[in-house]
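Trainee: Output the structure for:
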Amino acid sequence: MKQLGKLLFGASLVMLLAGCSSDKKDYLDRMAEEHDGDVPVENAASEISLSSAVTGEEVTYATVNGEDITGYLTKPEGMDQNRPGLIVIHEWWGLNDNIRMMTDKLAGEGYTALAVDLYNGRVAETPENAGKYAGSVNSEEAIDNLKQAYNYLAEQQGAANIGTIGWCFGGGWSLQTALALPQQVDATVIYYGRLIIENEQLKKLQMPILGIFGAEDSGIPPEQVKKFEAALNEVGVTNSIHIYDGAGHAFANPSGNRYQKEAAGDAWTKTTAFFEKHLK
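Mentor: Below is the predicted model:
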């Protein structure tokens, strides 16, 4: 029966990924429109203060198709093992300095945080390249990558509870990770990521979901967000969904020019409180 269960799960995952790929071009086109003229540049908002000192390093956490995958691991200084872990998933720009900064910021809240790399070392500086890199991601390989990230935190870092968080492209993969590991992931945060609204898929989720979205985001429009929230409620998944008025796509990215300080600050407060409640 256990082997049959694995086969059925594998089949359902393939169907899910196939369904996701069917509207991939449409999604990437919408993201290109949302990021038109945007560039990931450092600015004053990128300068953060940490709640506690952290230590970060590049680590090899996975091997996909024979290729080693390097991510950024950071953790609070002077804290014991068995602290909660976080899988941090980059925006469509890739694993850049902004994501490392956000990973440090999360670690400063008391987590072992691993920023994964779904682009195999590539980092985009223009929307054109970002769209190209996002479009080239193989779904099955990405899921393999993210599952190994979970195992790395659980087995090599001794993380007692593990959550996921991602923004934009990474927000969608935060949800996909939760769907791929519904019994293992303990909490999931989605920042304006690509959504699944089919009840049959969402009913697999066993963890609480926090969703952060912008009312002016035409790539992930409020109507779709509300359908997602309704579907979660229908299948009994604990959730907290927030749509910020006046905020568009990527409003929480301090290194982009879509940044909205007030909305981003409130979203961060909700994020840290959510993880505090469900991972600690």
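Trainee: C-alpha from now on. contacts and neighbour counts both.
Mentor: Will do.
Trainee: ok, residue 83 to residue 71 distance?
Mentor: Taking C-alpha to C-alpha, to the nearest Å as the measure, residue 83 falls 19 Å from residue 71.
Trainee: Which one's more surrounded, those two?
Mentor: Shown here are residue 83 and residue 71; by other C-alpha atoms under 10 Å, residue 71 has more neighbours (22 against 19).
Trainee: State the number of residues packed around the spatially closest residue to that one that is not a sequence neighbour.
Mentor: Among residues not flanking residue 71 along the chain, residue 116 sits closest, at 4.8 Å (C-alpha to C-alpha, 6 or more residues apart in numbering). Neighbours of residue 116 under the rule other C-alpha under 10 Å: 28.
Trainee: cool, residue 30 as well?
Mentor: Residue 30 has 16 neighbouring residues, counting by other C-alpha under 10 Å.
Trainee: Test my guess that it contacts residue 219.
Mentor: Yes. Shown here, residue 30 and residue 219 form a contact pair, counting by C-alpha atoms under 8 Å, at 5.0 Å.
Trainee: want to put them side by side, so please do this one too:
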Amino acid sequence: MAPILLLHSMYGLRPAVHAAADRLRAAGHDVHVPDLYDGRVVDDPEEGAAIKEEIGRDELLRRAVSAAAPHIGQGLVYAGFSLGGSIAQNLALADGKARGLLLLHGTSDLADDVSTELAVQLHVADPDTYEPVDWLNAWYLRMRRAGADVEVYRYGGAGHLYTDPDLDDYDAEAAERTWAIAEDFLDDL
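Mentor: The predicted model follows:
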């Protein structure tokens, strides 16, 4: 199995990210979980956004690239939660050896000239305040046009970060369905 780089959300490297990594490790995956926020963890979205802005998108990408670098030759699977999904998408599309892309609660824009054959799976709340339906539909079409093999799973009534049991968004049923589907996806890469 390909190693997985799992990137945290704007809340930082929370216990839910470690739990997700442990779950994937128990299923036989080699999972790497970098801390892009240097130990800062928050429960409030405004505080998380402030840390993200303070560090800056370019620096977050640089930190993620540095975390990926030791594993690139092995054909990484990039994965991430919300902000981490956005960063994972950018890294995966730039890595010609990437094996797959697992997005949990987040996407990123695509360059017009992007081309990829990646297997991509997105799990997202429906509706999601950070990933509006119009955006997701356009994202899906652009990913398909780029050549990606894309699957999108939407979870009605779930909150944005519905896989984190320590946040108000948590939805146990949606989280369990997400992980069951994601594990099958990762096993097939």
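Trainee: about what we covered before: which ones are touching the residue nearest to residue 71 of the first structure?
Mentor: Applying C-alpha atoms under 8 Å, 6 or more residues apart in numbering, we find residue 116 of the first structure in contact with 70-72, 87-90, 95, 146, 149.
Trainee: repeat that with 7 Å
Mentor: 71-72, 87-89 (C-alpha atoms under 7 Å, 6 or more residues apart in numbering).
Trainee: overlap between those and the second structure?
Mentor: Among those, the contacts conserved in the second structure (both residues aligned by TM-score structural alignment, their matches' C-alpha atoms under 7 Å) are residue 89.
Trainee: Arrange the contacts of residue 116 of the first structure in TSV, one row each, with distance to residue 277 of the first structure as further columns.
Mentor: Below are the contacts of residue 116 of the first structure laid out as TSV (distance: C-alpha to C-alpha, whole Å):
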residue	distance to residue 277 of the first structure
71	26
72	25
87	17
88	18
89	21
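Trainee: give me the number of residues near residue 91 of the second structure?
Mentor: The number of residues near residue 91 of the second structure, taken as other C-alpha under 10 Å, comes to 20.
Trainee: Spell out the secondary structure type for it.
Mentor: The three-state label given to residue 91 of the second structure by DSSP: H, G, I helix; E, B strand; the rest coil is helix.
Trainee: give me the element residue 56 of the first structure is part of.
Mentor: Using DSSP states H and E, residue 56 of the first structure maps to strand 54-64.
Trainee: quick one: that strand to chain centroid distance?
Mentor: Here the centre of strand 54-64 of the first structure is set off from its chain's centre by 17 Å, with C-alpha atoms, centre = their mean, to the nearest Å.
Trainee: what do you get for stretch 9-29 of the second structure?
Mentor: Counting by C-alpha atoms, centre = their mean, stretch 9-29 of the second structure comes out at 11 Å from the chain centroid.
Trainee: Can you tell me what residue 60 of the second structure aligns to in the first structure?
Mentor: Correspondence of residue 60 of the second structure to the first structure, assessed by TM-score structural alignment: residue 142.
Trainee: quick one: secondary structure of that match?
Mentor: Assigned with three-state DSSP, residue 142 of the first structure falls in the helix class.
Trainee: How about residue 72 of the first structure?
Mentor: At residue 72 of the first structure, secondary structure determined by three-state DSSP is strand.
Trainee: Contacts only, for it.
Mentor: Per C-alpha under 7 Å, 6+ apart, neighbours of residue 72 of the first structure: 56-59, 100, 114-116.
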